[in-house]
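Peer 1: Starting from these lines, generate the structure:
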Amino acid sequence: MNPKLTVVTIQSRPQQITLPMPVEVTERYMSVREAGTDAVITVIEVLSPKNKRKGKGRLSYEEKRQQILGSMSHLVEIDLLRRDEPMAMKGFDSIGDYRIVVSQYERCPSHLGGETVAFHF
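Peer 2: A predicted model of the protein is given here:
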C-alpha cells in the first residue's frame, strides 16, 4: 500500500438521525378557588426535583413562592424529596427528610410577622 493513499468510504444513502431537543416540563400545582368570585384561596404545591434543585427551576419557583406569600392566598408546600436543599425557612429544626409547610394568609411573612407552621416526618 502507498502510505500517501487514503481510503474514503462513501455512503450511498443518507442515514436517518434524531437530534436531541430540550424537553419542556410543565410544573403543575393545585389551587382552591372561592365559588362565585373564582378568587384563589389556597395554592397547593408539591415540590418536584426541578423546582427544588439549584438552578433556574428553583429560582423560578422561589419567585412564585414569594408572589403567593405576598398575596391573599394560603400556601401549602409539600416536600417529599430527600435530595437537594430544603426551601428556605427560619427557625425550623428539621429532623425528618420530608416537610409540609402551611402558610395562612393572615399569618404569612408579608402580613403579620411571618408565622407559618411546618411539619416534618
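Peer 1: Going by C-alpha atoms from here, please, whenever you check contacts or count neighbours.
Peer 2: Noted.
Peer 1: which of the residues in the top helix by length along the chain are buried?
Peer 2: Ranked by residue count under DSSP state H, the longest helix found in the chain is helix 56-69. Applying a neighbour-count criterion of 16 or more other CA atoms under 10 Å, one finds 58, 61-62, 65, 68-69 buried in helix 56-69.
Peer 1: how many other residues sit next to Val117?
Peer 2: Val117 has 14 neighbours, counted by other CA atoms under 10 Å.
Peer 1: can you tell me which residues contact it?
Peer 2: Going by CA atoms under 8 Å, 6 or more residues apart in numbering, Val117 touches 101-103.
Peer 1: possible to save those as CSV with distance to Val43, secondary structure and neighbour count?
Peer 2: Converted to CSV, the contacts of Val117 look like this (distance: CA to CA, whole Å; DSSP: H, G, I helix; E, B strand; the rest coil; neighbours: other CA atoms under 10 Å):
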residue, distance to Val43, secondary structure, neighbour count
Val101, 12, strand, 19
Val102, 10, strand, 20
Ser103, 10, strand, 23
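Peer 1: which residue packs closest to Val32, ignoring adjacent ones?
Peer 2: Across the structure, with CA to CA, 6 or more residues apart in numbering as the measure, the residue nearest Val32 apart from its sequence neighbours is Thr42 (5.0 Å).
Peer 1: To check against the first, give me the structure of this:
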Amino acid sequence: MAAKISQTLLEYAAPLLHQLPPEASLQQRQALLQIVMTVWNALVVAQWVHQDMLSDLYRRMETLPTPDRTLMRTWVDTLVERKKQHFADDLRAVGRWELRLRPNGQVSLWAEARDPPR
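Peer 2: Model (predicted):
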C-alpha cells in the first residue's frame, strides 16, 4: 500500500522545507508548498498524457526578477530531479490540499490524491 500522498509530498519537498527558517509563517510554508504541488502535478500529468508540462512553468519563471528567478529555477530543478530519482513510479496527482496549524503549533499537510485517468 502506498504512503498517504501528504506524507509522500512532505518527503519530496523536504530539501526545500529544510531551507525555511523555523519561524517561517504559515503563508511562507504554503507558498513554498504551492510550488511543490505545481511541479509534482506537472510531472505526473506529463507522464499521464506523455507531454512536456514543465516548459510553460519555466517560461513563466523567466518573467520573475533575477534573484527570485534564480532561486525558483533552483527549486524547480531540485524538485524535478527528486521526482525522477525517488518518486518516478508515483503517478498520483494532488487535488485539493491544505496546510493546517494544529493546536500545539505544529503544521500538518492534508492532500487529496488523484489517480491517473483510465
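Peer 1: Tell me how they score on TM after superposing.
Peer 2: After superposition, the two chains reach a TM-score (TM-score structural alignment, normalised by the length of structure 2) of 0.26; 54 aligned residues with a CA RMSD of 4.4 Å.
Peer 1: Tell me how far Leu57 of structure 2 lies from Leu71 of structure 2.
Peer 2: In this structure, Leu57 of structure 2 and Leu71 of structure 2 are 14 Å apart, going by CA to CA, to the nearest Å.
Peer 1: for Trp97 of structure 2, same thing?
Peer 2: According to CA to CA, Trp97 of structure 2 and Leu71 of structure 2 sit 24 Å apart.
Peer 1: Have a look at those two and say which one is more surrounded.
Peer 2: Taking Trp97 of structure 2 and Leu71 together and counting by other CA under 10 Å, Trp97 has the greater number of neighbours (16 against 11).
Peer 1: Could you look up the SS state of that one?
Peer 2: Look at Trp97 of structure 2: counting by DSSP: H, G, I helix; E, B strand; the rest coil, its state is strand.
Peer 1: what sits against Leu71 of structure 2?
Peer 2: Contacts here follow CA under 8 Å, 6+ apart; on that basis Leu71 of structure 2 touches nothing.
Peer 1: which other helices and strands contact the longest helix of structure 1?
Peer 2: Where contact means 3 or more CA pairs under 8 Å, 6 or more residues apart in numbering; DSSP states H and E, helix 56-69 of structure 1 is packed against helix 49-52, strand 74-79.
Peer 1: and if we set it to 10 Å?
Peer 2: The helices and strands touching helix 56-69 of structure 1, judged by 3 or more CA pairs under 10 Å, 6 or more residues apart in numbering; DSSP states H and E, are strand 40-46, helix 49-52, strand 74-79.
Peer 1: Any buried residues in the second one, and which?
Peer 2: Read it as helix 49-52 of structure 1. Per 16+ other CA under 10 Å, helix 49-52 of structure 1 contains these buried residues: 51-52.
Peer 1: Which elements pack onto it?
Peer 2: helix 56-69.
Peer 1: Now do the helix it packs on against strand 74-79, angle only.
Peer 2: Per axes from the mean of the first three to the mean of the last three CA atoms, to 10 degrees, the angle that helix 56-69 of structure 1 makes with strand 74-79 is 150 degrees.
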